[in-house]
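> Below are the sequence and a predicted model for it; my questions follow.
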Amino acid sequence: FERAIRTVPEIVTCWSIGGGIDYLLKVVTRDIDAYQRLVDSLLQRELGIDRYFTYIVTKAVKDSTVFPLEALANDSTRE
């Protein structure tokens, strides 16, 4: 699964997570039809996907790629 996911350009992020879900994917496609074709192609490849859930982003509230390193270095609670 992981090897196959690395080869799909529309999947821009893949996290392995704990809990009731094994992986969380961030997917970017032109439209919902392109997304569904991508999902169908992944299911046809028999990568071990038993079920999937889709959540559509309607608005980015915060989407930062910058980490607050200075704030972490100056964290007074770490003393």
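Right, received. Where do you want to start? Numbering: from 1, shown residues only.
> contacts, neighbours, all on C-alpha from now
Fine.
> Strands along the chain, start to end?
Ranges of strands in the chain, per DSSP state E, are 11-16, 23-27.
> between the ones you listed, which one is nearest to residue 44?
For those, distance to residue 44 was read as Cα to Cα. The smallest value, 16.6 Å, belongs to strand 11-16.
> Quick one: list the elements packing against the closest one.
Contact here means 3 or more Cα pairs under 8 Å, 6 or more residues apart in numbering; DSSP states H and E; on that basis strand 11-16 packs against strand 23-27.
> Next one for the comparison:
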Amino acid sequence: MDLLDRQDVLLLNELQRDARQTVQQLAAAVGLSSTPCWRRVKELEAAGVIRGYTALVDRAKVNLQLCVLAEINLGRHQEGEVQRFEAAVAQSPQIVACWSTTGQADYVIKVLVPDIQAYEHFLHETAFRLPGVTHVRSSVVMKEVKSETRLPIELPARGAAVGKPKKG
């Protein structure tokens, strides 16, 4: 198994902080020269460690003030039903995250909409119509205490490395 070394972790943390840096800025921040820095980033992309780059948008400034976490239960857990449910979830733009879970709910979804009326519309026109859904329990988020996109990648001890999937 290929491993992430100290430089890879530094690069990942720096890119998570600001992915718009030039290669020169990134190289200076992690103590590499530009060419090896660029090569490492390309290797991390090719290995799928870096899946892409995105902009962080303030949801309130784009009229998505209401965040709801909804627990979903399916009536049956047959493979076809689960696949249809997951495909329908992937097609719903209001559902920005979905997790298959243990415990009382089969899935937990995160829904972003402008207001409670929009959520009610979402429930009736989308959630209740998702394949196999028998129950939806909604929790409205009152205050977002922490919403972090950065992964907490820790530096390995000197000489150690952390796991990274093999290429190909």
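It's in. Quick caveat: nothing in here was measured; it's all calculated off a predicted structure.
> Would you mind putting the strands of structure 1 into CSV with mean neighbour count alongside?
Formatted as CSV, these follow (neighbours: other Cα atoms under 10 Å):
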stretch, mean neighbour count
strand 11-16, 12
strand 23-27, 13
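> What is the aligned counterpart of residue 123 of structure 2 in structure 1?
For residue 123 of structure 2, the aligned position in structure 1 is occupied by residue 39, per TM-score structural alignment.
> and what of residue 94 of structure 2?
So residue 94 of structure 2 corresponds to residue 10, using TM-score structural alignment.
> Quick one: residues contacting its match.
The contact partners of residue 10 of structure 1, by Cα atoms under 8 Å, 6 or more residues apart in numbering, come to 27, 28, 29.
> please redo it, this time with the cut-off set to 10 Å
With contact set as Cα atoms under 10 Å, 6 or more residues apart in numbering, residue 10 of structure 1 has these partners: 25, 26, 27, 28, 29, 30, 34, 35, 38.
> likewise residue 92 of structure 2?
When the contact criterion is Cα under 10 Å, 6+ apart, the partners of residue 92 of structure 2 are 111, 122, 126, 127, 130.
> so stretch 51-69 of structure 1 aligns onto which residues of structure 2?
Residues 135-153 of structure 2 are where stretch 51-69 of structure 1 lands, counting by TM-score structural alignment.
> hmm, back to that, how about the strands of structure 1 in JSON lines, adding distance to residue 61 of structure 1?
Shown next, in JSON lines, are the strands of structure 1 (distance: least, Cα to Cα, whole Å):
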{"stretch": "strand 11-16", "distance to residue 61 of structure 1": "18"}
{"stretch": "strand 23-27", "distance to residue 61 of structure 1": "16"}
